[in-house]
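S.K.: Pasting the sequence and the predicted model now:
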Amino acid sequence: MKKKWITCMLLAMAAAGVQAQNPKKILRQTRENGWEFDLKAGINIGGFSPLPLPVEIRSIDSYNPTLAVQLGVDITKWIDSSRTWGVSTGLRFENKNMTTRATVKNYGMEIIGGDGNRMKGNWTGGVRTKVQNTYLTLPVLASWKASPRWSLHAGPYFSYLLDGTFSGDVYEGYLREGDPTGDKINFTNGAVATYDFSDHERKFQWGVQVGADWKAYKHLKVYTHLTWGLNDLFEKDFQTITFAMYPIYLNLGFGYTF
């Protein structure tokens, strides 16, 4: 009986060893077939901006990108025998944030007063804006290996908004209710009113991405890429803000290559 138990234990250990080797064998085979897998982590620095800056925004008084992280996996298939050209895709979870202060004139606005009533019109004065958006993003990129260490990538990306906040407050100014000639409502001596356009953010975003990877070691990459949104942050039927706003972000990070 004892010999049978020892035999069973040895067989189990051997099977475990084979299973432990299988992932390494699979990864080796996929690399030999031209596939490459990267786990990446980084930060996003940028903001949502109209292009060009409209006349309603007279000055940007402050800007803070805040902490915006990005985590994801990239998959590249090298399609030629020299492994110079390839196609990359993947999936990433990312934040795109910012806080700003600006001085504006006749800026489309819908504010919430201290009594909870909403007032819509044209605002002149100070505006604080806070954006905190979380996206699930799919890039589809052409890849070019410029050297054994450098790879360049470019192509479109597609994002889905998982959670979004676009809110803030107005201060030291006045609202012309309805239109630029409407009744004047003053906010001075520290008086503020809030606004929240979060429910009007567009769920689907798309744009272009360009970037580069540098292979520092066998399994470690340092990378950067720029993403530029090509559709408005807000839904088409949202008319309070009269100009389009586009996400423009630079990502810096590192990756582990399998």
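M.R.: Cool, got the structure.
S.K.: alpha carbons only for contacts and neighbour counts from here, please
M.R.: Noted.
S.K.: For the protein, which segments are assigned as helices?
M.R.: With helices called from DSSP state H, the chain shows them at 2-32.
S.K.: Spell out the residue ranges of the strands in it.
M.R.: Remark: strands assigned in the chain by DSSP state E are 35-49, 57-64, 69-78, 85-112, 118-145, 150-177, 184-196, 204-215, 220-229, 246-257.
S.K.: and the angle for the fifth one with strand 69-78?
M.R.: To tie it back to what came earlier, the one meant is strand 118-145. With axes from the mean of the first three to the mean of the last three Cα atoms, to 10 degrees defining the directions, strand 118-145 sits at 30 degrees from strand 69-78.
S.K.: List the buried residues for strand 118-145?
M.R.: Residues 119-145 are the ones in strand 118-145 that count as buried (16 or more other Cα atoms under 10 Å).
S.K.: ok so, going back, rebuild the strands of the chain as CSV, extending it with distance to Ala20.
M.R.: Conversion of these to CSV gives the following (distance: least, Cα to Cα, whole Å):
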stretch, distance to Ala20
strand 35-49, 19
strand 57-64, 47
strand 69-78, 23
strand 85-112, 26
strand 118-145, 31
strand 150-177, 32
strand 184-196, 53
strand 204-215, 27
strand 220-229, 23
strand 246-257, 19
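S.K.: ok, structure two:
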Amino acid sequence: MKQILLSLLCLLSLTATAQEARDKNILAALRHGWNFELRAGLSMGGTAPIPMPREIRGVEKYNPKLNVHVEGQASKWFDPHWGLVMGLRMEQKGMVTGARVKNYHTSLLLGEGAEVSGNWTGYVESNYAASSIVLPISAAYKVNDHGKLQAGLYAGYRFDGSFTGHVTDGHFRMGSPIGERVDFPEDKQATYDFSGELSRFEAGMQVGGSWRAYRHFLVYGELRASFTPIFPGSFATLTTKLYPIYVSTGFSYLF
């Protein structure tokens, strides 16, 4: 029994020593101009064609979804106002859109899974989703003890994603705008799935700010826009380039 008690006391002593050492390391880092944050929030937006092509005649449906992100940040301050922010973020992006198009080049699954290319006129609905790991880096400016602004770049790797949809209430021209016509009334659909063609890598810019509401809790907002489209340049099925543009907001805990 005494041996067990002695072992427990030794374990508690070692745990307390380790905790004290860790606290000292964190305090030492803070004294040298480092701050650490843990962020969690939601993103809303979509993948938009830039510029808007003439084939898209009107948007009839838009569901931005609620996309979750979690991020850890480390900030190094070089003086009372200027610093550098580095992070690691896990994020989701997604949307559902429905639009009326005319002579929109695409590929559809017809018959027994046969894929054919051509031009679609009518209603098209798309469902996009992606999960990525992102490395952001930004320059930061402290406005005062409560407010902070930052702007920079990010690079991301998509490890999961899909781009699917269907068409209806229109007609499809096989091969070209003057090819064989196939009609699709409102009770008939054709589907498509370009998930395997999505790009793995993404790069873009971000700009935003945060406000310290309490000693350790902050609220933040950020705009993130990609320089790279969701499909590579070699993907010729869709002639329009789609770029992810999202607005994020959430809460942050300052260590």
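M.R.: Looks like it came in fine. The shown structure was predicted, so the numbers you read here are calculated from the model rather than taken from an experiment.
S.K.: Distance check, the residue lying closest to Ala29 of the second structure once chain neighbours are set aside against Gly87 of the second structure.
M.R.: Distances taken as Cα to Cα, 6 or more residues apart in numbering place Asn35 nearest to Ala29 of the second structure, at 7.8 Å, with adjacent residues excluded. According to Cα to Cα, to the nearest Å, Asn35 of the second structure stands 12 Å off from Gly87 of the second structure.
S.K.: Identify the contacts common to the two.
M.R.: When contacts are counted by Cα atoms under 8 Å, 6 or more residues apart in numbering, Asn35 of the second structure and Gly87 have Ala74 as shared neighbours.
S.K.: ok, how many other residues are close to whichever residue in the first structure pairs up with Phe184 of the second structure?
M.R.: In the first structure, the residue paired with Phe184 of the second structure is Phe187, using TM-score structural alignment. Residues contacting Phe187 of the first structure under the criterion other Cα atoms under 10 Å number 16.
S.K.: Quick check, Phe187 of the first structure in contact with Arg176.
M.R.: No - using Cα atoms under 8 Å, Phe187 of the first structure makes no contact with Arg176, being 11.4 Å away.
S.K.: Val208 of the first structure: what's its closest spatial neighbour, skipping adjacent residues?
M.R.: Per Cα to Cα, 6+ apart, closest to Val208 of the first structure is Pro156, 4.2 Å.
S.K.: how much space between the residue most central in space within the second structure and Ser248 of the second structure?
M.R.: Residue closest to the average C-alpha location in the second structure (Cα atoms, centre = their mean): Lys93, at 4.1 Å. Separation of Lys93 of the second structure from Ser248 of the second structure (Cα to Cα): 11 Å.
S.K.: Then Gln150 of the second structure?
M.R.: If you go by Cα to Cα, the gap between Gln150 of the second structure and Ser248 of the second structure works out to 14 Å.
S.K.: start to end distance for stretch 107-116 of the first structure?
M.R.: Stretch 107-116 of the first structure: ends 21 Å apart by Cα to Cα.
S.K.: Which parts of that stretch count as buried, going by neighbours?
M.R.: Those would be 107-112, for stretch 107-116 of the first structure by 16+ other Cα under 10 Å.
S.K.: Can I get those residues in a markdown table including distance to Asp213 of the first structure?
M.R.: Output for those, formatted as a markdown table (distance: Cα to Cα, whole Å):
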| residue | distance to Asp213 of the first structure |
| --- | --- |
| Tyr107 | 41 |
| Gly108 | 42 |
| Met109 | 42 |
| Glu110 | 44 |
| Ile111 | 45 |
| Ile112 | 46 |
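S.K.: Closest to Ser62 of the first structure out of those?
M.R.: Using Cα to Cα, Tyr107 is the member of those that lies nearest Ser62 of the first structure, at 17.6 Å.
S.K.: list the contacts for the closest one?
M.R.: By Cα under 8 Å, 6+ apart, the contact set of Tyr107 of the first structure is 56-57, 122-124, 241.
S.K.: what residue of the second structure matches up with it?
M.R.: Tyr107 of the first structure maps onto Tyr104 in the second structure, by TM-score structural alignment.
S.K.: Please apply the same query to Arg128 of the first structure.
M.R.: That one, Arg128 of the first structure, aligns with Glu125 by TM-score structural alignment.
S.K.: Now its match: closest residue in space that isn't a chain neighbour?
M.R.: Nearest residue to Glu125 of the second structure in three dimensions, chain neighbours excluded: Gly98, at 4.2 Å (Cα to Cα, 6+ apart).
S.K.: can you tell me how far that neighbour sits from Tyr128 of the second structure?
M.R.: 12 Å.
S.K.: what residues does stretch 49-61 of the second structure touch?
M.R.: With Cα under 8 Å, 6+ apart, stretch 49-61 of the second structure has contacts from 96-104, 240-243.
S.K.: mind listing what's buried in it?
M.R.: So for stretch 49-61 of the second structure, counting by 16+ other Cα under 10 Å, buried means Ile56.
S.K.: Ok, stretch 78-86 of the first structure next?
M.R.: 78, 85-86.
S.K.: Then stretch 66-82 of the first structure?
M.R.: 66, 68-74, 76-78.
S.K.: likewise stretch 235-249 of the second structure?
M.R.: So, applying 16+ other Cα under 10 Å, buried residues of stretch 235-249 of the second structure: 240-249.
S.K.: Make TSV from these and add distance to Gly209 of the second structure to it.
M.R.: Below are those laid out as TSV (distance: Cα to Cα, whole Å):
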residue	distance to Gly209 of the second structure
Thr240	32
Lys241	29
Leu242	26
Tyr243	23
Pro244	20
Ile245	17
Tyr246	15
Val247	12
Ser248	11
Thr249	10
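S.K.: I'd assumed His146 was in contact with Arg212 of the second structure.
M.R.: Yes - contact status for Arg212 of the second structure versus His146: in contact at 4.7 Å, counting by Cα under 8 Å.
S.K.: Looking at these two now, which is surrounded by more residues?
M.R.: Set Arg212 of the second structure next to His146 and count neighbours by other Cα under 10 Å: Arg212 wins out with 18 against 13.
S.K.: Map that one across to the first structure for me.
M.R.: Checking TM-score structural alignment: Arg212 of the second structure goes with Lys215.
S.K.: So its match sits against Ala146, correct?
M.R.: No - using Cα under 8 Å, Lys215 of the first structure is not in contact with Ala146, being 11.7 Å away.
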